[in-house]
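Student: let's see this in three dimensions:
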Amino acid sequence: MTPPHAPSEAAPAVAPAGWSPASWRDRVAVQQPEWDGLDELRAVTDELESAPPLVIPGETRQLSASLAEVAQGRAFLLQAGDCAESFDSATPESIERRLRVILQMAIVLTHSAGVPVVKLGRIAGQYAKPRSSSHETLDEVSLPSFRGHIVNLPEFETDARRADPRRISQAYQRSATTLNLLRAMTQGGYADLTKVHQWNEAFVAATGVGRRYETLADDIDRALRFMQACGLDTDEVPQLHEATLYSSHEGLILDYEEALTRQDTETGEFFDTAAHSVWIGERTRDLDGAHVEYFSGIANPIGTKVGPTATPAEVVALCDALDPHRVPGRLTLIARMGAELVTERLGPLVEAVAESGHPVIWATDPMHGNTFTAPSGRKTRHFDAIEQEIRGFFEVHHRLGTWPGGIHVELTGDDVTECLGGSEELSDDQLGLRYETMCDPRLNARQSVDLAFRVAELLREQQH
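Tutor: Purely as a prediction, here's the structure:
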C-alpha cells in the first residue's frame, strides 16, 4: 500500500453525461441479494456514505499510472488473492500469509523476467461471489445461495442464508482492518528485500519449489552486497525496503460500491473508495446492465472478465462504454477461456480490440474456465490446465505481437489441498486433507510460487 499523499494534477472527469453513483438503479441489476429489510439496508448504506474512504484518490491515481506502464508493455500485472475472503480471515496471521505469497510471486517475476510487477491483491473487500443459481436445494429444502460473507453465511440453515444488510457494515470494517495492516507491513519493513529468505514458509521451503526460491533469494543477497561494495547506500533506496500492494475486488454488490463512492473536490471525478480497482464479472457484464452503468462513471482503473462466448463486437462495445477516452491503464480485460479454448477464442478478441484503438491491458484468469468436479466429489482445478491456459494466452499474444499484460489467480498462503497437480503432484485422494475454501478451489503457497516461476519463463520468451 502507498501512504496517503496529495492528489495528482487534475484530469477530466470520466463520468458520462447523466451519470451519478446511483444511476445504475435505472438498469437491470443481476446477481444482487434479496436483502432482508430495505429500511435496515438504507440505514447501513446511509452510515457508509458518511464513513471515511478505505482508499483515497491519490493512491488510486498512482495505480492508474502504474497500469498505464502495463498497457504499454513496460510492466506486468500480478492480480492475486482469495477466491472469497472470509470475515474470519481478517486476522494478522492470515493477512500476513496472503501478503507473503504475493510478494514471493512478485519477486520471482521481477527477478526472473526483468520487468516491474504491479501487485494488485484480491484482498480487503473480496467478500461477495456471483452464483449460477439464486437458490440451493438439499433434501427437498430450498434456501438462498451463499453469496459471500458480505451477504450471508455458508451454513445450510435458514437464518444463516438470510441476506443480512448489517453484514455490509461488517465488510467495511474488515476491509479497513486488513488495509491498515497491509499498509503497516508493506511500508514498515516486512517487504524489505533483505528479508526475502524469511518469506519462505516452512511447508514451501522443504520442496523443490522452495529450494528454487532459496536460490533466487541468494542471488538477491549477492546483488545487494555488490551494490554496497560499489559504494551505494542501499538504506537510502526506499524501493528496496518497501512494497506497493493495491487492493481490488469484484464490484458485485452495488449498494456497497455506491455507498463508498466519493467525488474528488479538486477534479470532480468520482472514485469508488472501497478499493483501488474493481472489476465486473462474466455474469454481470451486460452492456445495458447496472454494473456497466456504474463502472462507466468511476475514475478507478477497472476490469471486466471476458469468457469464451464473448464476441469481438461485444468486447469492443464494452471498451467503448468503459473506456471511451482510450486511457492506457484504465481498462483491463481479464480473459477466462479455459485451457482447451484459449488459443481459438482469444485471438479474434485481441485483434478486434487492437484495431479499435483501445489501449487495454490483457490479463489471463486461468482458474475459472478450468473448474471441474473430481471423483471425490469436490470442486477442483488442475495445475496443468491452469498452466496450459496461461501458455495459450502467451502464445496468442506472441503470434499477434501484443503484450500479455498479466495474470489473475485465486490463491492462499495456507497449506491447503484444493487444486490438483503442481510440482508436488497433489492427487484426488489428498483433496480432503485440507480443503478449506468457502467457494472455489485455490492454489496453495507452493503451487503459487511454482506458477510464478513458470510465468517468468514465458515472459522471458516473450521478450526475445
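Student: only C-alpha atoms from now on, for both contacts and neighbour counts.
Tutor: Noted.
Student: so what's the spatially most central residue of the chain closest to, chain neighbours aside?
Tutor: In the chain, the residue lying closest to the centroid (C-alpha atoms, centre = their mean) is residue 122, at 3.7 Å. In space, not counting the residues next to it along the chain, residue 122 is nearest to residue 81; the distance is 4.3 Å by C-alpha to C-alpha, 6 or more residues apart in numbering.
Student: these two touch, right, that neighbour and residue 440?
Tutor: No - Residue 81 lies out of contact with residue 440 (C-alpha atoms under 8 Å); the separation is 11.9 Å.
Student: dump the residue contacts of residue 118.
Tutor: By C-alpha atoms under 8 Å, 6 or more residues apart in numbering, the contact set of residue 118 is 66-67, 75-78, 244-245.
Student: confirm it sits in a strand?
Tutor: Yes - secondary structure of residue 118, determined by DSSP: H, G, I helix; E, B strand; the rest coil: located in a strand.
Student: between residue 81 and residue 440, which one's more packed in?
Tutor: More neighbours sit around residue 81 than around the other of residue 81 and residue 440, counting by other C-alpha atoms under 10 Å; the figures are 28 against 21.
Student: contact partners for that one?
Tutor: The neighbours of residue 81, taking C-alpha under 8 Å, 6+ apart as the test, are 98, 102, 121-123, 409-412.
Student: what would those residues look like in CSV with distance to residue 253?
Tutor: Formatted as CSV, the entries for those read as follows, by distance: C-alpha to C-alpha, whole Å:
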residue, distance to residue 253
98, 24
102, 26
121, 19
122, 16
123, 16
409, 21
410, 20
411, 22
412, 23
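Student: quick one more, to check against the first:
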Amino acid sequence: MSEWQKTTWREKPRVQMPDYTDETALNAVEAQLSKYPPLVFAGEARTLKKALGAASRGEAFLLQGGDCAEAFEQFSANAIRDTFKVMLQMAMVLTYGAKVPVIKVGRMAGQFAKPRSAPTETVDGVELPSYRGDIINELDFTPEARIPDPKKMLQAYTQAAATLNLLRAFSTGGYADIHQVHAWTLGFTDQDEASKYRDMANRISDTLDFMKAAGLESASNHNLQTVDFYTSHESLLLEYEEALCRLDSTSGKWLAGSGHMIWIGDRTRQPDGAHVEFARGVLNPIGLKCGPTMTSEDLKALMAKLNPENEAGRLTLIARFGAGKVSENLPRLIKTVRDEGAQVTWVCDPMHGNTIKSASGYKTRPFDAVLREVKEFFAVHKSEGTIPGGVHFEMTGQDVTECTGGVHAVSDENLSDRYHTACDPRLNASQSLELAFLVAEELTNMREEAQAANG
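Tutor: Modelled structure (predicted):
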C-alpha cells in the first residue's frame, strides 16, 4: 500500500463533495484553518478507541447520537444542553440494563456536511444544486445560496469549538454528576409514560444514599461526578478534514483533529476513493456505514485498508439496512468478518434505512420501523453468537415532530407542528428515551441468557 500523507486523498476519485468556484478563496480558508488549534486531542481519541475495543467484547456499549446535520441558524447553548441531557438519560437507562459502561459519543461539533441522493433538486420547474449542509452551502432555494462557499468552513470550526467547550464544561463541571439523575429530566418525564425513568432514577438515588451512609462513595466520587463525552461526524468535506489534521508528537501518527471519531458514509465508502484514503491514515477510531449494497469483497478490502493491524476499537461497522432487511444482510457481513478474523465493533443505525415520504409530503421515519430494526439487529447477533456493541441514532433534545409514532403517537398530520430539521428527521427526546429502554431490555435479556448458559 502506498505511503500515506494527509494530502494523498486528492489523488483519488472523489464523490459527494462540492466543486468550489473560487480556488483562491478556498486556498486561503484551508491555510487559515491549518493554523487553528485542533478541536480534539490524540490522547482522547486513543481513550475512545480503547473503550470501543471493550464494546467489541461486550465489556461496554456505545451510544452514539445527535443531529442529522448541525445548522448554523439553530445553534444555541440550550439545544446543546438538551441533547446532552437526553444522552445522559439514555446512557443511564442503558447502563442500568446492560450493567456495563456506556460510551457516550455525540453527532455534534462537526456534523455539518451531508451526502445527497442527487446532485440537484427541482422545485416548481427550477433546478438548483442540492443543499449539502451549512459547512458547504445554504438551505434557501436560490442560485446564490446554493453556491459552495469555503468561508463556511471557518464558521463551522467556530461553532464546533464553542460546542466542544460547552460539552466539556457539562461533562466535568458538575452537570453530569450522577447525583443529579433527577435533575436531568426534561418536560416529557413529567408524563405518565416516563414513570419507568422516574422509578429507575429513584432506585439509583436510593443506592447512592446507601453508599454514602456506608462510607463507600468517597473513593469513586470523582467517577460519579463526571463523564467522558466524545464527538463524531461523517468525514465528508475532506478539505476541512485535511486542514485540521495534526501530527501527534507522542505516537508520530496523524490525528483527524476535527472530532474524536469520524465515519465513512454508505455513499462514500469506495475502497479506492478519496474518503477511505483519508480515513486510513489517521489514528482516530473510524466508523464505516454498511448498507444493503455492501458486498463481502468490498468489506474485506475496506477492513484491510482501514484496520491493517487488526486493532480492537479501530473499526466500527455501523449497520443500516432498514427494517425487514437485517436478517438477509447482516449475517453475510458477520460471516465475512469471521472469515477474515477481523476485530470490529458492531453497531446498529436504525435510522437511515427507514426514511420515507409521508402522505403529508414530509420526509419522516416511522418509530415502529426504527424499533423493529433494533430488535432484528439483536436477534441476528444472538443467533450468530456475536456481540452487539452499540447503537447510532439521529436525535435531538428538542420536542420536535419529525418521526411518526412513539408514546406521544406523532402522526403524519403532526409532522408540520415542529419540523425543524434541515435534512433528515430526528427522534425527539421522548422517542429517544423510549428507544433506550427497548435497547436496555434487549441487553438485559442477553446478559441473563449468557449467565444462565454459564450456569
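Student: thinking again about what came up before, looking at the contacts of residue 118 of structure 1, spot the one nearest residue 20 of structure 1.
Tutor: Distance to residue 20 of structure 1 across the contacts of residue 118 of structure 1 (C-alpha to C-alpha) is lowest for residue 67, with 25.4 Å.
Student: re the thing from before, what secondary structure does the residue nearest to the centre of structure 1 sit in?
Tutor: Secondary structure state of residue 122 of structure 1, per three-state DSSP, is strand.
Student: to which residue of structure 2 is it aligned?
Tutor: With TM-score structural alignment as the matching criterion, the partner of residue 122 of structure 1 in structure 2 is residue 107.
Student: cool, and residue 434 of structure 1?
Tutor: The alignment partner of residue 434 of structure 1 in structure 2, by TM-score structural alignment, is residue 418.
Student: where's its match relative to residue 238 of structure 2, distance?
Tutor: Distance of residue 418 of structure 2 to residue 238 of structure 2, computed by C-alpha to C-alpha, to the nearest Å: 33 Å.
Student: quick one: which of those two has more around it?
Tutor: Here residue 418 of structure 2 and residue 238 are compared on neighbour count by other C-alpha under 10 Å; more neighbours surround residue 238, at 19 against 12.
Student: what's the distance between that one and residue 30 of structure 2?
Tutor: Look at residue 238 of structure 2 and residue 30 of structure 2: by C-alpha to C-alpha, they are 11 Å apart.
Student: what sits closest to the counterpart of residue 227 of structure 1 in structure 2 if chain neighbours are left out?
Tutor: If you follow residue 227 of structure 1 across to structure 2 using TM-score structural alignment, you land on residue 211. Closest residue to residue 211 of structure 2 in three dimensions, ignoring its sequence neighbours and counting by C-alpha to C-alpha, 6+ apart: residue 217, at 5.3 Å.
Student: my read: residue 83 of structure 1 touches residue 411, true?
Tutor: Yes - using C-alpha under 8 Å, residue 83 of structure 1 is in contact with residue 411, at 7.1 Å.
Student: give me the common contacts of these two.
Tutor: Each of residue 442 lies in contact with both residue 83 of structure 1 and residue 411 under the rule C-alpha under 8 Å, 6+ apart.
Student: mind checking what residue 153 of structure 2 lines up with in structure 1?
Tutor: With the correspondence set by TM-score structural alignment, residue 153 of structure 2 lines up against residue 168 in structure 1.
Student: so its match is in which element?
Tutor: Under the assignment given by DSSP states H and E, the secondary-structure element containing residue 168 of structure 1 is helix 166-187.
Student: give the buried residues for that helix.
Tutor: Counting neighbours by 16 or more other C-alpha atoms under 10 Å, one finds that the buried residues in helix 166-187 of structure 1 are 166-169, 171-179, 181-183, 185-187.
Student: same question, stretch 332-342 of structure 1
Tutor: Taking 16+ other C-alpha under 10 Å as the criterion, stretch 332-342 of structure 1 shows 332-339, 342 as buried.
Student: can I get those in TSV with secondary structure and distance to residue 16 of structure 1?
Tutor: Below are the buried residues of stretch 332-342 of structure 1 laid out as TSV (DSSP: H, G, I helix; E, B strand; the rest coil; distance: C-alpha to C-alpha, whole Å):
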residue	secondary structure	distance to residue 16 of structure 1
332	strand	19
333	strand	21
334	strand	24
335	strand	26
336	coil	29
337	coil	31
338	coil	34
339	coil	37
342	helix	34
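Student: and the strands in structure 2?
Tutor: In order along the chain, structure 2 carries the following strands (DSSP state E): 61-66, 102-107, 120-123, 126-129, 229-234, 245-247, 254-256, 261-264, 286-290, 315-319, 345-348, 356-357, 363-364, 388-394.
Student: residue range for the first one in structure 1?
Tutor: In other words, strand 61-66 of structure 2. Mapped onto structure 1 using TM-score structural alignment, strand 61-66 of structure 2 covers residues 76-81.
Student: now swap in the third one and tell me
Tutor: Following TM-score structural alignment, the partner segment of strand 120-123 of structure 2 in structure 1 covers residues 135-138.
Student: now the matching stretch on structure 2. Mean distance?
Tutor: Here stretch 135-138 of structure 1 is compared with structure 2 after superposition; its mean distance to the aligned residues, by mean C-alpha distance after the TM-score superposition for structure 1, is 1.3 Å.
Student: pull the distance from that stretch to the chain's centre.
Tutor: Stretch 135-138 of structure 1 has its average C-alpha position 29 Å from the chain's average C-alpha position, going by C-alpha atoms, centre = their mean, to the nearest Å.
Student: other residues contacting that stretch?
Tutor: Outside of stretch 135-138 of structure 1, the residues that reach it under the criterion C-alpha under 8 Å, 6+ apart are 142-145.
Student: with stretch 379-386 of structure 1 instead?
Tutor: The list of residues contacting stretch 379-386 of structure 1 from outside it, by C-alpha under 8 Å, 6+ apart, reads 338-339, 366-367, 370-374, 418-422, 440-441, 447.
Student: same thing but 10 Å
Tutor: With contacts defined as C-alpha atoms under 10 Å, 6 or more residues apart in numbering, stretch 379-386 of structure 1 is touched by 338-340, 365-374, 388, 390-391, 409, 417-423, 425-428, 431, 435, 439-443, 447-448, 450-451.
Student: if we can go back for a sec, so which of the contacts of residue 81 of structure 1 hold up in structure 2?
Tutor: Among the contacts of residue 81 of structure 1, the ones still in contact in structure 2 (both residues aligned by TM-score structural alignment, their matches' C-alpha atoms under 8 Å) are 98, 121-123, 409-412.
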